[in-house]
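Student: sharing a model that was predicted from the sequence below.
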Amino acid sequence: MSLVRKHSVAIRGHRTSYSLEQPFHEVLLSIAAQKNMPLAALIAEIDAERPRDANLSSALRVHVLRWVQAGGRTG
């Protein structure tokens, strides 16, 4: 079982944090690399698209899940 770790990132000019299990964070890093973008830019993109009533950590997990379900393709 993977422990949840807290991470900090600057998006749209302000610092925020999110908490993810290491496997989710590793997949986020892989997605950012595949899209040839910094992790902070990917997180900002996901943040901008999430419903306002969803927290950032949950939105990141859902993004990873959808990416994996799509066979690891971006788009």
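Tutor: Perfect, I can see it now.
Student: can we go C-alpha only for contacts and neighbour counts from here?
Tutor: Fine.
Student: please name the residues that touch the most centrally placed residue in the chain.
Tutor: The residue lying closest to the centre of the chain (Cα atoms, centre = their mean) is residue 60, at 3.8 Å. By Cα atoms under 8 Å, 6 or more residues apart in numbering, the residues touching residue 60 are 28, 43, 46.
Student: you'd agree the last one is up against residue 59?
Tutor: Translated: residue 46. Yes. At 7.0 Å, residue 46 and residue 59 qualify as touching, with contact defined as Cα atoms under 8 Å.
Student: residue contacts, residue 62?
Tutor: Residue 62 touches nothing, counting by Cα under 8 Å, 6+ apart.
Student: okay, now the one to match up with it:
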Amino acid sequence: MTGTIVKRSIEIAGHRTSISLEDAFWAALKDIAAIEGKTLRALIAEIDSSRGGTNLSSAIRLRVLAHYRHP
């Protein structure tokens, strides 16, 4: 996987938003969603609702990091 940034649009909480993440983070996020039995959209919505004032892309990266640091 490369460090290429991929921008995707997704609807969460009734609004569309764009998320820019590196390929590796998108892949890890999909893996985490599968492991937790959630859709990618549901996992992102969960992260969004609990992120406080943090940028969504940053909150996603931190969630992925936490998953691999504390399995």
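Tutor: On my side now, so go ahead. On a predicted model such as this, the values are computed, not experimentally measured, just so you know.
Student: overlay them and tell me the TM-score.
Tutor: The TM-score (TM-score structural alignment, normalised by the length of the second structure) is 0.92; 70 aligned residues with a Cα RMSD of 0.9 Å.
Student: picking that back up, make TSV out of the contacts of residue 60 of the first structure and add secondary structure.
Tutor: Below are these laid out as TSV (DSSP: H, G, I helix; E, B strand; the rest coil):
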residue	secondary structure
28	helix
43	helix
46	helix
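Student: turn these into TSV, including distance to residue 3 of the first structure and neighbour count.
Tutor: Compiled in TSV, these are given as follows (distance: Cα to Cα, whole Å; neighbours: other Cα atoms under 10 Å):
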residue	distance to residue 3 of the first structure	neighbour count
28	16	20
43	20	22
46	23	16
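Student: show me which of those is closest to residue 20 of the first structure.
Tutor: residue 28 (10.1 Å; Cα to Cα).
Student: quick check, the closest one in contact with residue 38.
Tutor: No. Between residue 28 of the first structure and residue 38 there is no contact under Cα under 8 Å: 10.4 Å.
Student: hey, where'd the helices end up in the second structure?
Tutor: In the second structure, the helices defined using DSSP state H lie at 23-35, 40-49, 56-69.
Student: with the first structure superposed, average distance for the second one?
Tutor: The reference is to helix 40-49 of the second structure. On superposition with the first structure, the average gap between helix 40-49 of the second structure and its aligned counterparts reaches 0.4 Å (mean Cα distance after the TM-score superposition for the first structure).
Student: and that helix, what's buried?
Tutor: For helix 40-49 of the second structure, the buried set under the neighbour-count rule, 16 or more other Cα atoms under 10 Å, comprises 40, 43-45, 47-48.
Student: that one vs helix 23-35, what angle?
Tutor: If you take axes from the mean of the first three to the mean of the last three Cα atoms, to 10 degrees, helix 40-49 of the second structure sits at 100 degrees to helix 23-35.
Student: no further queries at this time; thank you.
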